[in-house]
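Colleague: pasting the structure only:
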């Protein structure tokens, strides 16, 4: 099917009241229902999560069994499509189509309804009377009637594109995690020094500003585009042969990234070339590059890679019966990844590892110990920034929220709270809720920043720490805030090494395995 475009259609305005029967929900006292242990969806005026505000059990005479329908909150004017039976209250409008319309068509109409959201507010609500008179613009067919088929096909096409992007992203994540955790079916793994199999040569392009545009790839310490910065003319400096791995020594966000280079190239001085000491295939080199990249969390702009550190750097590789690197297995795996990434990660995933007591079952066998948060983390405060002073921009602003990873706005402001690679913990608002932020963002004064003192740990250690802190959530509330003093003295349980220090390596591997399991479920669902 050719790509459908909205600009290819004629459009016309239609009254909601001519397309839908509009009614309100039934009277349910939200303060008297348990939203955590019920069966049916409870839809309220929330602007996120499809309006879902928990699951409840209630008198089924109040249950809405007509679906799919559109719901839209009076004050928030945020429309959603509901595909299952649900309960809702009198502050939510329910739009039931006067003719049978698919979920996809309703989703298209929701997009059109959202264009009118800004005209409604708490003082001018989108009640059922106003909603019936609301005009929405829709594409029309040759008879000037709504083109339902086009709307359905457009949404299906858009959703399929999103599914393809999501599954490709998660397949890439699973692929990296499977290599990082040694989770390939039928394999044993072992540590090896990179220096056992590669020689190291530092790049030599020290003045890239003087390079002339040409056809030779110039590799820099970028985190995208295989490290390519530009294409240059030969300038007399030695070039590097094809079939090597390049490794970013430093750089903001790119340090530790490794790339396979299939063509002759020039390297800047922030990049090291890894030249194989033995004959390795392209696909084996791709596997090794991924394994090296998986170590990048231990490096940063302030802790860069040099040849001395690289000489002692180890990577995990699958081994053969002689306990040597299984180059052929690596090549076969990468070749299949190139052909069909999703099918390959599903086929190679070692699901029995967890069924027979793998890493995700080891928590019961690990020694645990109590730690005071201030002993393992630095604690920093956020900075007050009121809504009136916010400048619209692209920097995430982290508020005391329990959703959207804590992001409540995007701003152009700057202040002392600008930070990344930290755990943001709410001491106010949604108390104790916490989110990991690998990207630069600003923090509200209602959010504390926790930075693990061991600078070698990364994302997955922070995710484990998050879960450990969340176990204390029940003792704090709006009237008993998780302030800096209480946070510093709060005790949490963590796995430990033989010397009773936090076993960050176990925690990271544990969370990687959990993430990998979840990704496998997603990929199987969409297959």
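Modeller: Perfect, I can see it now. A quick note: this is a predicted structure, and the numbers were derived from the prediction, not measured.

Colleague: only C-alpha atoms from now on, for both contacts and neighbour counts.
Modeller: Will do.

Colleague: what's the next secondary structure element after the longest helix that the chain contains?
Modeller: What stands out as the longest helix in the chain, according to DSSP state H, is helix 148-180. Proceeding N to C from helix 148-180, the next assigned helix or strand is strand 188-193, under DSSP states H and E.

Colleague: tell me how far that following strand lies from the chain's centre.
Modeller: Centroid separation for strand 188-193 versus its chain: 29 Å, with C-alpha atoms, centre = their mean, to the nearest Å.

Colleague: put this next to the first one:
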């Protein structure tokens, strides 16, 4: 493993390492065209890689190119941006043709430490003070920043983290043991109303929505049912629940472990036994989706039909829903998918 202690380090003027320029866009949030899109909108927030939203093309504003570091001066935030983006106000963009997503991750903690000397008082962050700042970096034999070492150091750590997780998941799969396949389980029909309590959503018009961080669940078939983030609250607020569409994309349903509010086109399915967790709900989600072909826009999955609808579920020796089997089966699927993903991801981190 590469070590930081066997490297020689040198202090550099920040402007010797990066070109530092103000953002090309600088769109005030109130002027944003708030239509969902693929372009990150970067602000001075200290979370979510600085991303406040994903927006559509903003006419009259120029995108900033990716492969750079963004700095929020007055909040002392710094993040690496891989893709093209728009920004809010007071964002500085740092560029260096030799950085990439790996060595940028090495530089960022050092840069944030440099920014930490700034505050909201007389020593507040300004562009002039930023340009006068210095940064300590490992160097080559020629006394230049060793970007290759920084890249390899981060790659090594990422590979180790992924391998640790692969080992952890492998152990969980072994602990779960061999489950009987679905076709070897006994199954029985249950009415939805015998399994779930069914709660209503609440109408919230777009005009009444207040911007915030709480997911608003609409009758869509994507994005885990989230159509907006709001700060509103109402009687539909819930968590650890399935949101099931009876209008729009009928029968589509998503699990929501977090606190959210629901459109009046979405019903809330809560397990009556009170033992629901992510794995059980995800198993039941699939069982509910088996009914999708039965319902259409003209034959809605309304509450009355929900109560009458049967679901086919695996049962235990008592003839009751086998919640343990459902949980373990969903866990095994989850772990196997994660394991495959991590194994593929490890291959992308080249030497």
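Modeller: Yep, that arrived. Quantities reported herein were computed from a predicted structural model and do not represent experimental measurements.

Colleague: still on that earlier bit, what about the longest helix of structure 1, how far off from structure 2?
Modeller: Comparison of helix 148-180 of structure 1 with structure 2 after fitting gives an average deviation of 2.8 Å (mean C-alpha distance after the TM-score superposition for structure 1).

Colleague: how far does that helix sit from its chain's centre?
Modeller: 14 Å.

Colleague: who are the packing partners of that helix?
Modeller: helix 103-114, helix 282-293, strand 314-319, helix 341-348, helix 504-526 (3 or more C-alpha pairs under 8 Å, 6 or more residues apart in numbering; DSSP states H and E).

Colleague: okay, the ones you listed, which one's buried deepest?
Modeller: Ranked by mean neighbour count, these are led by helix 282-293 with a mean of 21 (mean count of other C-alpha atoms under 10 Å).

Colleague: ok, back up a step: okay, the angle between the longest helix of structure 1 and helix 103-114?
Modeller: 100 degrees (axes from the mean of the first three to the mean of the last three C-alpha atoms, to 10 degrees).

Colleague: one step back: nearest to residue 49 of structure 1, of the helices and strands packed on helix 148-180 of structure 1?
Modeller: helix 103-114 (14.5 Å; C-alpha to C-alpha).

Colleague: state the span of structure 2 onto which the closest one is aligned.
Modeller: Aligned by TM-score structural alignment, helix 103-114 of structure 1 falls on residues 101-112 of structure 2.

Colleague: give me the residues contacting the matching stretch.
Modeller: Stretch 101-112 of structure 2 is contacted from outside by 67, 69, 76-80, 82, 135-137, 147-148, 150-155, using C-alpha atoms under 8 Å, 6 or more residues apart in numbering.

Colleague: wait, what's in contact with residue 11 of structure 2?
Modeller: 134, 135, 136, 137.

Colleague: and the aligned partner of it in structure 1, how far from residue 400 of structure 1?
Modeller: With TM-score structural alignment as the criterion, residue 11 of structure 2 lines up with residue 13 in structure 1. Distance, residue 13 of structure 1 to residue 400 of structure 1, by C-alpha to C-alpha, to the nearest Å: 41 Å.

Colleague: with residue 435 of structure 1 instead?
Modeller: 10 Å.

Colleague: before we move on, what about residue 37 of structure 1?
Modeller: 25 Å.

Colleague: ok, now residue 116 of structure 1?
Modeller: Distance from residue 116 of structure 1 to residue 400 of structure 1, by C-alpha to C-alpha: 28 Å.

Colleague: again, but for residue 129 of structure 1
Modeller: According to C-alpha to C-alpha, residue 129 of structure 1 stands 36 Å off from residue 400 of structure 1.

Colleague: repeat that for residue 136 of structure 1.
Modeller: Residue 136 of structure 1 sits 35 Å away from residue 400 of structure 1, going by C-alpha to C-alpha.
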